[in-house]
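J.: structure, please.
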Amino acid sequence: LLGTDLHRLLTSRPLEKQFIQYFLYQIMRGLKYVHSAGVVHRDLKPSNILVNENCDLKICDFGLARIQDPQMTGYVSTRYYRAPEIMLTWQKYDVEVDIWSAGCIFAEMLEGKPLFPGKDHVNQFSIITELLGTPPDDVINTIASENTLRFVQSLPKRERQPLKNKFRNADDSAIDLLESMLVFDPKKRITATEALAHDYLAPYHDPTDEPVAEEKFDWSFNDADLPVDTWKIMMYSEILDYHNVESGLPGMEQQQQQQQLEQQQAQQAQQQQQQQFNGQ
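T.: Reported below is the predicted structural model:
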């Protein structure tokens, strides 16, 4: 069991350097795996990071997670940790949004409070530019919404502030990694794999123990149209498999449920084939 989450830890006490390093390492290790499976979490924040008494960390709440797709809905992640491309382009983003969120979490661990505590959408972006300066022209040129473009162009020009001035107690390697995570242009943002190899995470970096997914995550269940009873059986079986528990059902009853599931899946496949035939 994971007894608490990172949000509760951050609001209860300052974190020592070794804990910040270890927590960030585990976050990036988890993101490396998730991203390799073709999944974008989209709502990474301290309350979605569970921690147990051994300081083992797990990323949770994949309710907003989606397959990697450059055309995705914009208003998803909690505002404080929302990447600028979500606010600027609304639909065009990828796994880099999770790196920005992780950078905001990293900064919060260093300083003990949220880095960009925006009161609303407009204020959020304004706070970001106060620290990171005005977005470069190549980023501004990607803005699809005319209203958003006019808003960004109406803001006063701001210079990027040295992060060292804000995080005075952080060492140079921490600042360097943070700067590579909080970059306006998502394509220039560091990846999870690259972050793991950064000097700041060197005490924990082990390339032989930072796995990637064997295959892309199968999202076909999103399009499945199955009866409620079938979903119940599938969910129950998944829970048992995860916990390595036998069902405890009598053999005949378990066999009947399996046969029922197979029949329903066969019927669905037949219906799909018929629909495809009718559409030709």
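
J.: could you use CA atoms for every contact and neighbour count after this?
T.: Noted.

J.: what separates the residue most central in space within the chain from Ile239, distance-wise?
T.: For the chain, the residue nearest the mean C-alpha position is His41 (2.9 Å; Cα atoms, centre = their mean). Computed as Cα to Cα, to the nearest Å, the His41 to Ile239 distance reads 22 Å.

J.: from memory the residue nearest to the centre of the chain sits against Arg66, does it?
T.: Yes - at 6.7 Å, His41 and Arg66 qualify as touching, with contact defined as Cα atoms under 8 Å.

J.: show me how far the helix or strand harbouring Leu240 is from its chain's centre.
T.: Element membership of Leu240, judged by DSSP states H and E, is helix 228-243. Centre-to-centre, helix 228-243 and its host chain are 26 Å apart (Cα atoms, centre = their mean, to the nearest Å).

J.: same question, stretch 153-173
T.: The answer for stretch 153-173 is 24 Å, by Cα atoms, centre = their mean.

J.: look at Ile99 and give its secondary structure.
T.: On the three-state scheme (DSSP: H, G, I helix; E, B strand; the rest coil), Ile99 is labelled helix.

J.: compare with the first, here's sequence two:
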Amino acid sequence: MDDYDVVQQIGRGSYGRVFLVKCTTTQRRYALKCHINAADASVSQCAIRELSCLKALQGHPNIIEIEKCFMYENEIATLMPYCPLTLHRVLFRYPRVPLPLAFVSRFSCEVANALAYMHARNIIHRDLVPSNVLLTDTLNVKLSDMGLSRYAVAPMSTTVVTEPYRAPELFYDGDTMNYTCAIDMWSLGVMIVDATENTMVFLRGKRPSSESTYTIIMRTFQTKNDVQPCYNKTMPNVMACEHTTRIVFKLLRLQPSERWTARELLADNEWKSLSSVSLDDINTIRDHVMN
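T.: Alright, predicted model coming up:
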């Protein structure tokens, strides 16, 4: 660490801390993630999984890269490029109007590009949420936080993915079950919905009588007694845009086998053609969420 100065702590989670650091020779900024050195075997296992997955995925333009790995204050530390924003910050600090469709298309295609690379190697992210989607200065995606990622070998834990982004098959009364990379595609579909609605659509309410995430999902997408679901009530902005509606309903299928894969989303030329984000859009989004 002699070559780097710690500027400030910029994040903290169950498995570690993240610092903004600056190289003393080049003045370039980096993110330094320190993995908690705990006696809890599950914590250590998450650190090992993250390092293993990131190593296996090195070189992809939409996945964060490890530049160095070393010990810092008796903790395993990884040095990575610094990204000033997360998708979470953009989604929930932007004014209460829909984000530009071009941005929604681009971030979803870039996330899908990263997922296609992971899924081809049989790796499931298992915590695909907006806070784990980092954004560069030009709002390009760098997928991160692979602490829950693992090779898809059954059975696997169901207590994965932050609840509002959790696929319906994971709401299962048991600790483990068989599931596939399709859980990541559900999470991506929900992120598209949230970006369009400017809110966390499947968030459980705070009151005891509030609907659970699973109940909201089933009320929205499950046809009962031949009555159409309440799409317009749950996601009106999505339903007002034919492009978004078409993509969302390809990804948010209750049956995992019916969901589009990452490759199928990337093969949709109509959706990809919408992803040219203008410099004005980039500057407008950045100005709104960084001030």
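
J.: fetch the TM-score of the aligned pair.
T.: With the length set by TM-score structural alignment, normalised by the length of the first structure, the two chains reach a TM-score of 0.60; 185 aligned residues with a Cα RMSD of 2.6 Å.

J.: re the thing from before, so who does the residue nearest to the centre of the first structure touch?
T.: Listed by Cα atoms under 8 Å, 6 or more residues apart in numbering, the contact set of His41 of the first structure reads Val34, Phe62, Leu64, Ala65, Arg66, Val95, Asp98.

J.: to which residue of the second structure is it aligned?
T.: Structural alignment places His41 of the first structure opposite His125 in the second structure (criterion: TM-score structural alignment).

J.: what do you get for Ala195 of the first structure?
T.: Mapped onto the second structure by TM-score structural alignment, Ala195 of the first structure lines up with Leu265.

J.: what's the mean gap between the helix or strand hosting that match and the aligned bit of the first structure?
T.: Per DSSP H and E, Leu265 of the second structure falls inside helix 262-266. Compared with the first structure after the fit, helix 262-266 of the second structure shows a mean deviation of 0.5 Å (mean Cα distance after the TM-score superposition for the first structure).

J.: tell me which helix or strand comes right after that helix.
T.: According to DSSP H and E, the helix or strand after helix 262-266 of the second structure is helix 269-272.

J.: separation between Asp43 of the first structure and Arg79 of the first structure?
T.: 9 Å.

J.: look at the two and report which has more neighbours.
T.: Taking neighbours as other Cα atoms under 10 Å, Asp43 of the first structure and Arg79 compare with Asp43 leading, 23 against 20.

J.: is it true that that one touches Val76?
T.: Yes - assessed by Cα under 8 Å, Asp43 of the first structure is found in contact with Val76 at 6.8 Å.

J.: got any residues that touch both of these two?
T.: With Cα under 8 Å, 6+ apart, Asp43 of the first structure and Val76 have common neighbours Leu64.

J.: check which helix or strand the alignment partner in the first structure of Val190 of the second structure maps to.
T.: In the first structure, the residue matched to Val190 of the second structure (TM-score structural alignment) is Cys104. Using DSSP H and E, Cys104 of the first structure sits in helix 96-111.

J.: how about Lys22 of the second structure?
T.: Counting by DSSP H and E, Lys22 of the second structure is part of strand 16-23.

J.: buried set for that strand?
T.: For strand 16-23 of the second structure, the neighbour count (16 or more other Cα atoms under 10 Å) marks Gly16, Arg17, Val18, Phe19, Leu20, Val21, Lys22 as buried.

J.: which bit of the first structure covers the helix or strand just after that strand?
T.: Next along the chain after strand 16-23 of the second structure, taking DSSP H and E as the criterion, comes strand 29-35. Alignment of strand 29-35 of the second structure against the first structure: no match, by TM-score structural alignment.

J.: what do you get for stretch 140-152 of the second structure?
T.: Residues 56-68 of the first structure are where stretch 140-152 of the second structure lands when matched by TM-score structural alignment.

J.: how far does the matching stretch stretch from start to finish?
T.: End-to-end distance (Cα to Cα), stretch 56-68 of the first structure: 27 Å.

J.: off-centre distance for it?
T.: 6 Å.

J.: what do you get for stretch 252-266 of the first structure?
T.: Its chain's C-alpha centre and that of stretch 252-266 of the first structure lie 36 Å apart, by Cα atoms, centre = their mean.

J.: name the residues of it that are buried.
T.: Leu261, Gln264, Gln265.

J.: show me where the first structure has its helices.
T.: For the first structure, the helices defined by DSSP state H cover 6-12, 17-36, 84-89, 96-111, 121-132, 137-140, 146-154, 163-166, 172-181, 192-196, 228-243, 251-279.

J.: deepest-packed of these, please.
T.: helix 96-111 (a mean of 24; mean count of other Cα atoms under 10 Å).

J.: mean shift of that one relative to the second structure?
T.: Mean for helix 96-111 of the first structure is 0.4 Å (mean Cα distance after the TM-score superposition for the first structure).

J.: what's that helix packed up against?
T.: When contacts are defined as 3 or more Cα pairs under 8 Å, 6 or more residues apart in numbering; DSSP states H and E, helix 96-111 of the first structure packs onto helix 17-36, helix 172-181.

J.: and these: which comes nearest His205 of the first structure?
T.: helix 17-36 (7.6 Å; Cα to Cα).

J.: other residues contacting that closest one?
T.: 40-41, 55, 57-59, 95, 98, 102, 106, 109-110, 192-193, 195-196, 200-201, 204-205, 210-213, 216.
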